[in-house]
Every structure is written in structure tokens, then in C-alpha cells.
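A.B. asks: this one's sequence-less:
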């Protein structure tokens, strides 16, 4: 079988960018069981309730739902088990320091395959207040309206 090349997106946490200010991102490998990899290759995963915790200088991914593999037998995995993340010691120390100092949290943004290996993109994030969310929505709406007005103007249509 030929080696896979490039990046194949499996799951994305769109709500994280809405609920948090993303400060820094990291790419981490995951320690997975065989049926988890097969389930991911089918494109099945949910990052909605996921978060990363640092325990004993190791990074662990909690709350990510990878459903059981449909053709699996007694070797199937638990859907919401905690999974170890593979990061460099320097990266783990940096994450641990910033989480304890600034009160940040670590959330998963995406799960994908990169050159045949399962990876997760995690981010140091700070929670948004409700008025921040409303402000971001209003700003996005304003830019959309200006882009539409510019497009109409270029096509020669009036307002």
C-alpha cells in the first residue's frame, strides 16, 4: 500500500474559535488503539467537549468522542477514554507554565491525518465573554456587508 501524503481532515471544533480567543497552537501526535485509527479513517470523531489536561508532566486529551469501529469485535475501544498526546518536553512545560500563570485552557481544534499519522491540533485559549462573541459576530457581519457592496459596485450595480 502506498504511503499517504498531505493532510486529511477528520474532525474540526468550529465552536472553539467562537468561544475562545486562540493564543497559540501546537500539533501533537496521539496514542491510539487500532480500532480508533480505523474509526478515524472513516471520518468519525467529535471534539465538542474535548479538553487537554497536564498530569505528571504528560499531556492527556479528555472528552473527545471517537465512536466504536463498526466491524470491531471484543477488541473495540471505549468511545470517550482519555488519550495520551505526544509532545516534546519543552512544549509540555510551556503549556503547563502558561496555563498555571495566565489561567488559559487547552482545547483541541482539529483531528487530522498527516502523512498517514493521526495528529491533533491543540490551542492555548482564553474564554470569551458573551459581549465579545456579540462583538465578533457584528464585526463579521459588517465585513460581509462591505464586501458585498464592493462586489456590487465593481459589477456596476447600484446600492
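C.D. replies: Right, received. Where do you want to start? As the structure is a computational prediction, the values presented were derived from the model and not from experiment. Numbers count the residues shown, from 1 in each chain.
A.B. asks: contacts, neighbours, all on C-alpha from now
C.D. replies: Fine.
A.B. asks: Wait, a strand at residue 110?
C.D. replies: Yes. Counting by DSSP: H, G, I helix; E, B strand; the rest coil, residue 110 is found in a strand.
A.B. asks: Comparison target below:
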């Protein structure tokens, strides 16, 4: 069974996974000016983050262990990957909450769970990209279909704006 299929959302800090699933991107492959010549930058995102309500310190004491788990997992699939790491910035949910003003540290502006998806995203009665304020539309990660870099929430909000302005949809 692949690591991706063994994913289990940790319920407590003590249940943190030792082989976290993650998405890895290397933007310097396409934009080398993001790093010094001959170097690369990689970004890792893992859904195996600590719950924001897991304890008083919300995981800060476990940061080094979790970072080691991430690097060990990368080394498993790309031997010696961590040997080339010059610098890390590791953001836990509370860091994301404090630095980026995202409640609970949710990069998707809320859990991507069945009770917050489709016609209930971001909340029941507001899934049509219109906010309670006339002329203000929602098109971020809190809108259907959620976060990522798809652009779909913006596309869908633009469609609704065109409808509200009485303009035909572009096809």
C-alpha cells in the first residue's frame, strides 16, 4: 500500500505520522532566478499537520521531530535530498494563523470536509460566490471547489458577476 493510501489524520500530537504524505514542488526548474545560481528552492506541503487545537503549545515542541520526518521521507524517495538543504522555514498551523491571518491556520480557509464542501462552501446559502454584501463576491480558497492553484473559484465568481451584470457567459 502506498504512503498516500495510508494517510491518517493525526488526532493528537502523539499520533504524528513518521512518514507524512506531501506535495513537493521545485519552482526554480521553471524560474531559476528564485534561487542563487546552481541552487534550487523546493516547497513542501503536507496535510499531516498538527491539529490547531491539539494542545496548549499547539505542536511547537514537536516542530523539529516533524521536520525530521518530512526530510526523512524525502530522503527515502530522493536519497540524500536533505544533504543539500541550506535553509528551512517550517510553518505550523499557528504560524500560518499568526503570520497570514488565517484562522486556525487553514490554508483552505476551513477544513475540506464533506460538511464544508459543494453547496456548503463556505457556508450554506453563500455557495454561489455572492457575499451578504451586494456587489462583494467570494473567490478564494473558502469558495467551492476550495484551495489550490486551480483558479476555479475566481472563474466561477467571474461567471456570477457577469450574470449579475446581465452579460452573457463566455464559452
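C.D. replies: Everything's here; your move. Nothing here was measured: the structure is a model prediction, and the numbers come from that model.
A.B. asks: Just the TM-score for the two chains, thanks.
C.D. replies: Scored against TM-score structural alignment, normalised by the length of the first structure, the superposed chains reach a TM-score of 0.29; 80 aligned residues with a Cα RMSD of 5.2 Å.
A.B. asks: So which elements touch whichever strand or helix holds residue 24 of the second structure?
C.D. replies: Assessed by DSSP states H and E, residue 24 of the second structure sits inside strand 23-25. Where contact means 3 or more Cα pairs under 8 Å, 6 or more residues apart in numbering; DSSP states H and E, strand 23-25 of the second structure is packed against strand 43-45.
A.B. asks: Sort out which residues of the helix or strand following the strand it packs on are buried, please.
C.D. replies: Counting by DSSP H and E, the element after strand 43-45 of the second structure in chain order, helix or strand, is helix 63-77. By 16 or more other Cα atoms under 10 Å, the buried positions in helix 63-77 of the second structure come out as 66, 67, 69, 70, 71, 72, 73, 74.
A.B. asks: if we can go back for a sec, now the strand holding residue 24 of the second structure: buried residues?
C.D. replies: Result for strand 23-25 of the second structure [16+ other Cα under 10 Å]: no buried residues.
A.B. asks: Output the contacting helices and strands for the lengthiest helix in the first structure.
C.D. replies: Secondary structure of the first structure per DSSP state H: the longest helix is helix 130-154. Using 3+ Cα pairs under 8 Å, 6+ apart as the contact test, no helix or strand touches helix 130-154 of the first structure.
A.B. asks: what do you get if the cut-off is 10 Å, keeping everything else the same?
C.D. replies: helix 14-19, strand 20-30 (3 or more Cα pairs under 10 Å, 6 or more residues apart in numbering; DSSP states H and E).
A.B. asks: Mind giving me the packing neighbours of the first one?
C.D. replies: Right, helix 14-19 of the first structure. When contacts are defined as 3+ Cα pairs under 10 Å, 6+ apart, helix 14-19 of the first structure packs onto strand 105-114, strand 117-127, helix 130-154.
A.B. asks: Single out the most deeply packed of those.
C.D. replies: strand 105-114 (a mean of 22; mean count of other Cα atoms under 10 Å).
A.B. asks: what is the orientation angle of it with strand 20-30?
C.D. replies: Here strand 105-114 of the first structure points in a direction 50 degrees away from that of strand 20-30 (axes from the mean of the first three to the mean of the last three Cα atoms, to 10 degrees).
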